[in-house]
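S.K.: Sequence and predicted model, in that order:
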Amino acid sequence: MSARFPGVRVCAGNQEVVNRSELVIIAVPRQDRHEALTGLKVDDKIAVNLMAGIAHDELRRPLATDAPLVRAIPLSAIRERRSVTVTHPTHSAVDAFFERLGGVLPVADEAAFDAFSALTGTLTTHYAYLATLASWAVDQGIAAGDAERYLRGLFQGVGRSLGDETRSLHRLAADHETPNGNNERIRTTWFDPANSEALDGLLADLRQPGGEEAP
């Protein structure tokens, strides 16, 4: 990265990274956090924790600090400034940082933050859903390339409609189907209690010390 981007500098160690930072972004794998963070001095910095399932109290132990800690859930679309980032607790400097990257959504407590973290775990399920539809089409004799091309176009259109925040998600669903039509038929038979049960299980794991594995 330092070869590609003039603004990127390689430091000798984590403490030098901290010393050069205004915001300390902690994005190490959770299982490596003690090795990476123990002994770091961050007392005059703001630490932004991106590790899913690691609450403030768990992070303070290896850092041994009373410095401000903020949890955040940035998604890859922030590189295009197209994704809102959930934060907790609200902090003016951290919220301003993520506001420039697509918007910020501060939440009141860690329980709400964990619920948003669980929702993040549904991302690859959406892609797998599309892949399943493409496989079904192949089983009907459609060429794989044609099936993927059609589904990409179909759901890119859906994605654009999500930008209309004047309509709720329920309203968008209703606007995309006709009474007794094909979409209504599939929607009303597709979902079952296992969807919410899977999210409930993930949320319970995220609220346990150490949390679940990252998405």
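M.R.: Great, that's in hand.
S.K.: going forward, measure contacts and count neighbours with C-alpha atoms only.
M.R.: Will do.
S.K.: ranges for the helices of the protein?
M.R.: 14-19, 33-37, 56-63, 92-99, 110-120, 123-139, 144-161, 169-175, 182-190, 194-206 (DSSP state H).
S.K.: now those in a markdown table, with mean neighbour count?
M.R.: Below are the helices of the chain laid out as a markdown table (neighbours: other Cα atoms under 10 Å):
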| stretch | mean neighbour count |
| --- | --- |
| helix 14-19 | 15 |
| helix 33-37 | 16 |
| helix 56-63 | 15 |
| helix 92-99 | 16 |
| helix 110-120 | 18 |
| helix 123-139 | 14 |
| helix 144-161 | 13 |
| helix 169-175 | 12 |
| helix 182-190 | 11 |
| helix 194-206 | 15 |
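S.K.: putting a second one here so we can go through both:
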Amino acid sequence: MKLGFLGTGTIAEAVLTGLCTGADPPSTVVSPRNADRARALAGRFATVTVGKDNQAVLDGADLVFVAVRPQQAEDVLKQLRFRRDHRVVSFVALYPMSKLSLAVAPATAICRAIPLPSAAMRVGPIAVWPMLPEAVEILARIGTIVPIADESLLEPVWATTALMAPFYEQLRQIACWAVEEGVSPEQAGAYVAALYSAWTTVASGASDDFAALRDKSQTPSGLNEQALRIMTNASHYVALHTALDAVLGRLRESAM
């Protein structure tokens, strides 16, 4: 099965990198929209070629990944001629199935998916709805498939991905604080990254009960109890919910 990518942004590049550095890299044609990045991908991976235009990507592909920006999706797709036998996977956050299915007709084998930049390293969750077998087979090579029961549930899942930048900012703030206290930047960065990696590894084995992990990690009047209390009283977690609610509201508004 030959793959085609409409768009060569960050997510498309991550997915392609994961696929092409793994076993049995697929034959892939990418759009020339971002010419420099498209050429760079073709230069890095022998199985990747650059189509002369977006229609050439469709003409040379069986499984098409739509990886353009939300504001570009309508204009890009309406100019293209899809085939009935195309399989289509959309990575576009603000583009619901009601619009997507019309834009890619007569193709009917369609799904939406949420890969992350970590797909480049073949790790991390990839939410998929509905479970299109051809898409699942490919995406399972670069992450853990998380089946979603209904399109409306994609939105809260997608909203959580907006915490990636805040997560990295939290790591940066902790490392900067350690540097201010005399730790070298190299040691601070390495330690904080390893610390959070260890915590998330533990959490991945107990993902059904984060409250239990929270409780086990603190003792009365202990350091963790103190830090949790201060952050709770400072409305740190209220701000977290506020951010998630705002992102979810934006996603739901776009689907109307």
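M.R.: Thanks, I have the structure now. Keep in mind it's a predicted model, so treat the numbers as computed, not measured.
S.K.: After superposition, what is the TM-score?
M.R.: Here the TM-score for the pair of chains, by TM-score structural alignment, normalised by the length of the first structure, is 0.86; 211 aligned residues with a Cα RMSD of 2.3 Å.
S.K.: coming back round to it: for residue 85 of the first structure, find the nearest of the helices of the first structure.
M.R.: helix 92-99 (6.4 Å; Cα to Cα).
S.K.: what's the offset of that closest one from the middle of its chain?
M.R.: Chain-centre distance of helix 92-99 of the first structure: 17 Å, with Cα atoms, centre = their mean, to the nearest Å.
S.K.: out of the helices of the first structure, nearest to residue 6 of the first structure?
M.R.: The nearest among the helices of the first structure, by Cα to Cα, is helix 14-19 at 16.6 Å.
S.K.: now that closest one: which residue numbers in the second structure?
M.R.: Aligned by TM-score structural alignment, helix 14-19 of the first structure falls on residues 54-59 of the second structure.
S.K.: Quick check: that stretch compared with the first structure, mean distance?
M.R.: After superposition onto the first structure, the mean distance of stretch 54-59 of the second structure to its aligned counterpart is 1.7 Å, using mean Cα distance after the TM-score superposition for the first structure.
S.K.: Can you name the residues that contact the residue nearest to the spatial centre of the second structure?
M.R.: Centroid-nearest residue in the second structure, with Cα atoms, centre = their mean: residue 116, separated by 2.2 Å. Contact partners of residue 116 of the second structure, counting by Cα atoms under 8 Å, 6 or more residues apart in numbering, are 11, 14, 124-126.
S.K.: Repeat the analysis, applying 10 Å as the threshold.
M.R.: 10-12, 14-15, 91, 122-127, 142-143, 161, 164 (Cα atoms under 10 Å, 6 or more residues apart in numbering).
S.K.: To which residue of the first structure is it aligned?
M.R.: Match for residue 116 of the second structure (TM-score structural alignment): residue 75.
S.K.: returning to that earlier point: determine which two of the contacts of residue 116 of the second structure are furthest apart.
M.R.: Between all members of the contacts of residue 116 of the second structure, the farthest pair (by Cα to Cα) comes out as 142 and 164, at 18.5 Å.
S.K.: quick revisit: between the contacts of residue 116 of the second structure, which is nearest residue 100 of the second structure?
M.R.: Among the contacts of residue 116 of the second structure, residue 91 lies closest to residue 100 of the second structure (Cα to Cα), at 11.0 Å.
S.K.: how much space between that closest one and residue 48 of the second structure?
M.R.: As judged by Cα to Cα, to the nearest Å, residue 91 of the second structure and residue 48 of the second structure stand 19 Å apart.
S.K.: And residue 143 of the second structure, by the same measure?
M.R.: 20 Å.
S.K.: again, but for residue 4 of the second structure
M.R.: Look at residue 4 of the second structure and residue 48 of the second structure: by Cα to Cα, they are 10 Å apart.
S.K.: Also residue 28 of the second structure?
M.R.: Counting by Cα to Cα, the gap from residue 28 of the second structure to residue 48 of the second structure is 5 Å.
S.K.: The two: which is more packed in?
M.R.: residue 28 (27 against 23; other Cα atoms under 10 Å).
S.K.: OK, contacts around the more buried one?
M.R.: 1-5, 16, 19-20, 42, 45-51, 57, 60-64.
S.K.: One more pass at 7 Å, please.
M.R.: Counting by Cα atoms under 7 Å, 6 or more residues apart in numbering, residue 28 of the second structure touches 2-4, 47-49.
S.K.: Which residue in the first structure occupies the aligned position of it?
M.R.: Checking with TM-score structural alignment, residue 28 of the second structure has no match.
S.K.: And for residue 214 of the second structure?
M.R.: Counting by TM-score structural alignment, the partner of residue 214 of the second structure is residue 173.
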